[in-house]
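> Provided below for reference: sequence and predicted model.
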Amino acid sequence: MSTQNPIWGFTDFAETFGGRLAMMGFFLALVTEVLTGQGIVGQIAALLNF
């Protein structure tokens, strides 16, 4: 196994992919907050009290 192309760990691809997922999650959280009028904690509480 070559040390130049690691499969596990902090690779450039993993950091970029994780950052993009975090940006998408933050954006979707803001959109649902605008659409529902409830914050993130309020949305989670509403889901748990079904």
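Received it, and whenever you're ready, just let me know what you need.
> Only C-alpha atoms from now on, for both contacts and neighbour counts.
Noted.
> and the longest helix seen in the chain, how far from the chain's centre?
Across the chain, the longest stretch assigned as helix under DSSP state H is helix 12-36. Computed by CA atoms, centre = their mean, to the nearest Å, the chain-centroid distance of helix 12-36 equals 5 Å.
> Put this next to the previous one:
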Amino acid sequence: MSDENRNVWNWGFTSGAENWNGRLAMIGFVSALAIELISGQGVLHFWGIL
């Protein structure tokens, strides 16, 4: 694989897209846990949705 093709983003269900999806999901999950631990209430209550 040449250096030119390595930096090209392929759209769709690729392994790179799935890796980023998993990473962002983990960040969201840890952020939700941190909000609950710090505030003592759920995320939806914290944002005033419920």
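Structure's in. What do you need? These numbers were taken from a predicted model, which means no experiment stands behind them.
> what range in the second structure does the longest helix of the first structure sit on?
Mapping helix 12-36 of the first structure onto the second structure (TM-score structural alignment) gives residues 15-39.
> with the first structure superposed, average distance for that stretch?
Here stretch 15-39 of the second structure, set against the first structure after superposition, deviates by a mean of 0.5 Å using mean CA distance after the TM-score superposition for the first structure.
> returning to that earlier point: what's downstream of the longest helix of the first structure, the next helix or strand?
Going down the chain from helix 12-36 of the first structure, the next helix or strand is helix 40-48, by DSSP states H and E.
> Show me the contact partners of that following helix.
With contacts defined as CA atoms under 8 Å, 6 or more residues apart in numbering, helix 40-48 of the first structure is touched by 29, 33.
> Please repeat the previous calculation with a cut-off of 6 Å.
Residues from elsewhere that reach helix 40-48 of the first structure, judged by CA atoms under 6 Å, 6 or more residues apart in numbering: none at all.
> do you know how far residue 17 of the second structure is from residue 35 of the second structure?
Residue 17 of the second structure is 27 Å from residue 35 of the second structure, where distance means CA to CA, to the nearest Å.
> Sorry, wrong one. I was asking about residue 27 of the second structure.
12 Å.
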